[in-house]
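[1] the following comprises the amino acid sequence and a computationally predicted model.
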Amino acid sequence: MFNYLPPLNEHNLPYPDTIHPIVVHFVIAMVLFAFLCDIIGYFTRNPKLYEVSWWNLAFATVSIFIAVIFGQIEAGLAEPYAASVSTLNAHTVLGWSLTAILAVITGWRYVIRLQERPQLPIPYWGASVLLVALVFVQSYWGTLLVWVYGLHTIPVVDAIREGLS
């Protein structure tokens, strides 16, 4: 059965390079831009910015599922060494949690949108701030996995293949 799978390349992946970071950067940008639109919409009293925010959250919610799926595939192929395991595990758990949190906040935002409220409720603002904070924590952990631990980088993959961990 495994003979039909493509061979792993120098990044230990069956495709040219990691896909998870590419997709996840769209999610990060859309969540942060949605929050920025909410802030600007609040101060300018421009409801059109709330609509822009809603659409960014909707697309971010779809995209985060794609990001998590590729993240799981690439984490499974990473062969993490001892020093990186706790960060990878935390990043994985928060990634799945963010998927649920973002879906709930987007659903909540949809209900607010249907009610055509002129302002966003204060509890929603609190949830948005929490979402942005969690996105920053998740981004930090993802950065550690690539730039400190070097997962899926050629030197680290070569070292693991040679048995140096």
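    Structure's in. What do you need? Residues are numbered from 1 along each chain as shown.
[2] contacts and neighbour counts: CA atoms only from here.
    Fine.
[3] tell me who's in contact with the nearest residue to A75 once chain neighbours are set aside.
    Excluding its sequence neighbours, the residue lying closest to A75 (Cα to Cα, 6 or more residues apart in numbering) is L88, at 7.7 Å. Residues in contact with L88, defined by Cα atoms under 8 Å, 6 or more residues apart in numbering, are 75, 80, 141, 145.
[4] find the nearest non-adjacent residue to the residue nearest to the spatial centre of the chain, please.
    Centroid-nearest residue in the chain, with Cα atoms, centre = their mean: V24, separated by 4.3 Å. Leaving out its chain neighbours, the residue that sits closest to V24 by Cα to Cα, 6+ apart is A67, at 5.3 Å.
[5] which elements pack onto the helix or strand hosting the one you found?
    A67 is part of helix 47-78, with elements assigned from DSSP states H and E. With contacts taken as 3 or more Cα pairs under 8 Å, 6 or more residues apart in numbering; DSSP states H and E, helix 47-78 sits against helix 20-44, helix 82-115.
[6] then this one, side by side with the first:
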Amino acid sequence: MLEHFLSMNDHNLPYPDTMHPIVVHFVIAMVLFAFLCDVIGYFTRNHRLFEVSWWNMFFATISIFIAIIFGQFEAGLAKPYNVSQPVLNLHTLLGWSLSGILAAITAWRYVIRSRNPEKISVYYLAAGLILTSLIVVQVYFGDQLVWVYGLHTVPVVEAVKEGLLQ
């Protein structure tokens, strides 16, 4: 029975498909939606949108650590070849950095919410714009790993196993 759990499928994973992209898409959506709610709430003075933003940031902060755990696990199983390694290293570094940045911005948002739940500062919006920009860069690197380098795709997994990619 243990052999069944330790055996790898065609994607070189012990489970049916990659989990990292599934979890990380929730993080991306929650952070972008939170920023959108903050911007709309700031300009329309609709403070209820700030509450929506807060909860999205809260759950995104928890979810990013789950995404990183799956990402680290799956990156180790991917057996990245030489050409893909620099992009994977950048993606990993930025992912860990984003977890800290997101946690810090969420903590800041908690302080803002505790003091006055009906207002946010333009500085917080600027931090949200920077966070959004970093996420766009991170998505670019993640897309490269899948669509350019094909990590965890069947043809690339087979090529790595046969020694065609190094």
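    Looks like it arrived, so ask away. These numbers were taken from a predicted model, which means no experiment stands behind them.
[7] related to what we said a few turns ago, now for the contacts of L88 of the first structure, which pair is the farthest apart?
    Pairwise distances across the contacts of L88 of the first structure peak at 14.2 Å for P80 and W141 (criterion: Cα to Cα).
[8] now do the same for the residue nearest to A75 of the first structure: its match in the second structure.
    Counting by TM-score structural alignment, L88 of the first structure corresponds to L88 in the second structure.
[9] okay, now Y15 of the first structure: neighbour count?
    Under the neighbour criterion other Cα atoms under 10 Å, Y15 of the first structure is assigned a count of 12.
[10] quick check: the residue nearest to A75 of the first structure vs I101 of the first structure, distance?
    Distance of L88 of the first structure to I101 of the first structure, computed by Cα to Cα, to the nearest Å: 20 Å.
[11] for G142 of the first structure, same thing?
    Distance of G142 of the first structure to I101 of the first structure, given as Cα to Cα: 18 Å.
[12] neighbour count winner among the two?
    Neighbour totals were compared for G142 of the first structure and I101, and G142 leads with 21 against 18 (other Cα under 10 Å).
[13] just say helix, strand or coil for that one.
    For G142 of the first structure, the secondary-structure state derived from DSSP: H, G, I helix; E, B strand; the rest coil is helix.
[14] got a list of what it touches?
    H91.
[15] recalculate using a threshold of 10 Å.
    The neighbours of G142 of the first structure, taking Cα atoms under 10 Å, 6 or more residues apart in numbering as the test, are 21, 24, 87-88, 90-92, 95, 136, 148-149.
[16] now swap in H47 of the second structure and tell me
    H47 of the second structure neighbours (Cα under 10 Å, 6+ apart): 37-38, 40-41, 53, 117-120.
[17] pull the number of nearby residues for the spatially closest residue to P7 of the first structure that is not a sequence neighbour.
    Using Cα to Cα, 6+ apart and skipping the chain neighbours, the partner closest in space to P7 of the first structure is P14 (5.8 Å). By the measure other Cα under 10 Å, the count of residues near P14 of the first structure is 15.
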